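Asks: turn this into a model:
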Amino acid sequence: MTPDHDHHHEHDHHEHDHQARPTATWSAAAAATLHCLTGCAIGEVLGMVIGTAAGLPSTATVLLSIALAFVFGYGLTARGVLRAGVGPRDALKVALAADTVSIALMELLDNAFVLAVPGAMNAGLTSPLFWISLAGSLAVAFALTTPVNRWMIARGRGHAVVHQYHHAH
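Replies: Coordinates of the predicted model:
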């Protein structure tokens, strides 16, 4: 075998692997990020409402919001995988593989943003400052997480592991 032949064989194999993966377009990355962001937003808002209503300290409220963001993020993904006929344990494994990096990065970014806005954490649920800072934080998290999701999809990771289940149902 000549070195050129080996190179062609590797190149053909690489193209075949790439074709099995979803295309790492900006649109696919944005859709994956929006999906994660939806779960994060639901969890964060619910955590803030529960924490505020229960009179929890700010730190406990933030931790509750982060925990619920992961629960709802994973739950939305697992729900779709379950609909494709996958069992609960495997659906959870897929959700963990698909969303952990994305949700963790979004939580880091959006919580850092809200903490950086003077008075936002103490503004309360009835204050426009709270809601404006939350909306801004989610926009920043979306903008900065989308390129990471695109990079992961291109490598068959992150949301790419869910791709096969989107068309199964």
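Asks: C-alpha from now on. contacts and neighbour counts both.
Replies: Will do.
Asks: mind listing the helices for the protein?
Replies: 3-20, 26-53, 58-83, 88-116, 128-154, 160-166 (DSSP state H).
Asks: packing partners for the fourth one?
Replies: Translated: helix 88-116. Using 3 or more CA pairs under 8 Å, 6 or more residues apart in numbering; DSSP states H and E as the contact criterion, the elements in contact with helix 88-116 are helix 26-53, helix 58-83, helix 128-154, helix 160-166.
Asks: what's the answer for the first one, then?
Replies: In this structure, helix 3-20 packs against no helix or strand, with contacts taken as 3+ CA pairs under 8 Å, 6+ apart.
Asks: gap between that helix and the chain center?
Replies: 32 Å (CA atoms, centre = their mean, to the nearest Å).
Asks: same check on the last one?
Replies: On the basis of CA atoms, centre = their mean, helix 160-166 sits 14 Å off its chain's mean C-alpha point.
Asks: with stretch 157-166 instead?
Replies: Going by CA atoms, centre = their mean, where stretch 157-166 is centred and where its chain is centred differ by 12 Å.
Asks: here's the other one to compare against:
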Amino acid sequence: MAASATLHCLTGCAIGEVLGMVIATALGWHNLPSIVLAVALAFVFGYALTLRGLFRAGLKWRQALRLALAADTLSILVMEIVDNGVMLIVPGAMDAGLASLLFWGALAFSLLVAFLVTTPINKWIIGRGKGHAVIHAYHH
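Replies: The predicted model follows:
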């Protein structure tokens, strides 16, 4: 269940991260605005994927939003800290162009590391009846 929850979170984060990094790199932005955009979009897409399932289950906006925030916030936060941290420590990754193997390789590696770090955290959260454990019943 923890791996599934982390993969769900990773999907939203990856969409936001990739889109944010692509936009920022194409616009020639420096590291800080690139990271801010990527993190903001990761949260938007992460929550959106959860909300989609909750809306399908018939929940109203307010209840669905509260559940999505409770289920995903810590997971997305950890994932974003890790993957952006990895991007910052890989030499040249943040300055590599969109056509660069370094950019895409570092981004893929950063998401893999984020998944590996976040999975045990999600396992711990779920074990306490929090995080995705709160919304698991709505996914069926």
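Asks: how about the helices and strands packed on helix 88-116 of the first structure in TSV, adding distance to Asp17 of the first structure and mean neighbour count?
Replies: As requested, these are arranged in TSV below (distance: least, CA to CA, whole Å; neighbours: other CA atoms under 10 Å):
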stretch	distance to Asp17 of the first structure	mean neighbour count
helix 26-53	18	20
helix 58-83	22	20
helix 128-154	11	19
helix 160-166	13	18
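Asks: TSV please, covering the ones you listed and showing distance to His14 of the first structure.
Replies: Formatted as TSV, those follow (distance: least, CA to CA, whole Å):
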stretch	distance to His14 of the first structure
helix 26-53	21
helix 58-83	27
helix 128-154	12
helix 160-166	17
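Asks: tell me which of those lies nearest to Arg89 of the first structure.
Replies: Closest to Arg89 of the first structure of those, according to CA to CA: helix 58-83, at 9.5 Å.
Asks: how far away is whatever residue of the first structure lines up with Pro91 of the second structure from Cys36 of the first structure?
Replies: Under the alignment (TM-score structural alignment), Pro91 of the second structure pairs with Pro118 of the first structure. Using CA to CA, to the nearest Å, Pro118 of the first structure is found at 27 Å from Cys36 of the first structure.
Asks: same deal with Thr100 of the first structure?
Replies: The value you get for Thr100 of the first structure to Cys36 of the first structure, if CA to CA is used, is 9 Å.
Asks: same thing with Phe142 of the first structure?
Replies: For Phe142 of the first structure, the distance to Cys36 of the first structure - CA to CA - is 9 Å.
Asks: same question, Met121 of the first structure
Replies: 23 Å.
Asks: and Ala30 of the first structure, by the same measure?
Replies: From Ala30 of the first structure to Cys36 of the first structure the distance is 10 Å (CA to CA).
Asks: over to His7 of the first structure?
Replies: His7 of the first structure is 39 Å from Cys36 of the first structure, by CA to CA.
Asks: same deal with Leu105 of the first structure?
Replies: With CA to CA as the criterion, Leu105 of the first structure and Cys36 of the first structure are 10 Å apart.
Asks: show me what Ser65 of the first structure aligns to in the second structure.
Replies: Match for Ser65 of the first structure (TM-score structural alignment): Ala38.
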